[in-house]
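**Q** sharing a sequence plus its predicted fold:
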Amino acid sequence: MATKTAELEAILYAAGDEGVKQADLCQLLSITPSALRELTNGLKNKLAEDLNCGIRLIEVNNLFKLVTDPACSEVISQYFQKDSSKNLSQSALEILAIVAYEQPITRVEIDDIRGVNSSGAIQTLVWRGLVKVDGKKDVPGHPNLYVTTDYFLQYFNYSSLSDLPLIENFTDVYEDNEQLDLFNEKDNQNQEIE
């Protein structure tokens, strides 16, 4: 008979990139949330301590999933050979910030904020899995509503949207022409993760 740790690992492996919600794991493993916390912390530590293991356990918005170790990002990038390893353009970062802080938001609303057409950059963000369509706005034409994804949180090393820097902490004018980078605020490394 498998241990709860082995069962947890098997469930997360089978779930793949979708991950599994905390409540579902508790139900599947027939354990309490505190027991699950102890179990996930144990598995997280076990994976992190094994230098021969290229897998890590992360939690994003009460969703647990197995991901590749950031130390293996170069070989993973070579495996997938996508341009997703390239940096986002300035316009894509602007749009990502707008979506992150104003979601759900339509493309037209994004265009109004930026003053230029954003459709191409939005499609790039959707393709890269950082933004997704989450319903339609109840107005004539029923435009798509865009929101950030769990992968957005994972990519920028946030656990939830509440970890984003507060807008009130920024001013409209930056001294010495410094450029504001909302997504490096936590000193993250923007690694490519599976």
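**A** Cool, the structure landed. The model shown is predicted, which means the values in this text are computed figures rather than measured ones.
**Q** okay, CA-based contacts and neighbour counts for the rest of this
**A** Fine.
**Q** need the next SSE after whichever helix or strand Val147 is part of, C-terminal direction.
**A** According to DSSP states H and E, Val147 maps onto strand 144-148. For strand 144-148, the following helix or strand on the C-terminal side (DSSP H and E) is helix 150-155.
**Q** sorry, back to before: from the contact counts, what lies against the strand holding Val147?
**A** helix 90-102, helix 107-114, strand 131-136 (3 or more C-alpha pairs under 8 Å, 6 or more residues apart in numbering; DSSP states H and E).
**Q** got the buried residues for the shortest one?
**A** Applying a neighbour-count criterion of 16 or more other C-alpha atoms under 10 Å, one finds Val131, Lys132, Val133 buried in strand 131-136.
**Q** Asn144 is in contact with the last one, correct?
**A** This points to Val133. Yes: assessed by C-alpha atoms under 8 Å, Val133 is found in contact with Asn144 at 6.1 Å.
**Q** okay, now the one to match up with it:
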Amino acid sequence: MDSEKVAIIESLIFASKGIQKEKILEIAQVSEKDFDDIVKILEQKYNLNNESGIELRNIDGFFKFFTKKKYAIYIEKIIKRRSLNTLTTSQLEIVILLASKKKATKRQIDEIRGKDSTNILKQLLMSGVVKRRKSGRSYIYSLTDTFKEETFIEELLDELGGVHFDTERSQNDIEKDNGKQ
């Protein structure tokens, strides 16, 4: 493999806060096969190397370098980390729901919680925990990237085995709620 291509892709991933494969292919002008081969090289260089403190991850189609979990206690000393303890129980319910489902409408959140979430969602929006985007006649809520990075909420849920909500609604219901079907 051309070491220049490896270095280009490595630098793109390093400089970004998460970059999609398609964007890398476009910028670096490499084929998908070359990209996949380079990712394997980078994973071997970082993920499988005990002498490296960082690893390459693909999260929801975004490639990004992260500190390995075993070094998190050192990183916490220099990086401001938001604590989940600052959230109320109701806020934490919504955060965990969004961390596990990735996105949900207010209606879905209310159905799962069994009560209105308007004021709590406003608080979470104002504090930078949650973001929303308009889709049809409603909003789709998700956690902000900053909050996810500061709390490691997704990694924490993965370590705990994930979360499952008993609901009959599917991901397709988001589109139905917004008139896309």
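**A** Cool, the structure landed. No experiment lies behind these values; they were computed from the predicted model shown.
**Q** TM-score for the pair, please.
**A** Once the chains are overlaid, their TM-score stands at 0.63 when taken by TM-score structural alignment, normalised by the length of the second structure; 157 aligned residues with a C-alpha RMSD of 3.9 Å.
**Q** could you find the closest non-adjacent residue to Glu32 of the second structure?
**A** Leaving aside its sequence neighbours, Glu32 of the second structure sits nearest to Leu25 (C-alpha to C-alpha, 6 or more residues apart in numbering; 7.1 Å).
**Q** and the residue of the first structure most remote from its centre, how far from Glu7 of the first structure?
**A** Relative to the centre of the first structure, the most outlying C-alpha is that of Met1, 34.9 Å out, by C-alpha atoms, centre = their mean. For Met1 of the first structure, the distance to Glu7 of the first structure equals 10 Å [C-alpha to C-alpha, to the nearest Å].
**Q** in contact with Glu102 of the first structure, which residues?
**A** Counting by C-alpha atoms under 8 Å, 6 or more residues apart in numbering, Glu102 of the first structure makes contact with nothing.
**Q** typo on my end, it should be Val20 of the first structure
**A** Listed by C-alpha under 8 Å, 6+ apart, the contact set of Val20 of the first structure reads Leu12, Leu63, Phe64, Lys65.
**Q** quick one: the strands in the first structure, in order.
**A** 20-21, 55-60, 63-68, 131-136, 144-148 (DSSP state E).
**Q** against Phe65 of the second structure, how distant is the residue nearest to Glu32 of the second structure?
**A** 18 Å.
**Q** one more: Phe147 of the second structure?
**A** 17 Å.
**Q** now do the strand or helix carrying Ala99 of the second structure: which elements does it pack against?
**A** With elements taken from DSSP H and E, the one containing Ala99 of the second structure is helix 89-101. When contacts are defined as 3+ C-alpha pairs under 8 Å, 6+ apart, helix 89-101 of the second structure packs onto helix 106-113, helix 118-126, strand 138-143, helix 153-159.
**Q** what's the third one in contact with?
**A** Contacts of strand 138-143 of the second structure with the rest of the structure, by C-alpha under 8 Å, 6+ apart, involve 95, 98-99, 102-106, 129-134, 177-178.
**Q** distance from it to the middle of the chain?
**A** In terms of C-alpha atoms, centre = their mean, to the nearest Å, the centre of strand 138-143 of the second structure is set 14 Å apart from its chain centre.
**Q** before I go, just wanted to say thanks for your time.
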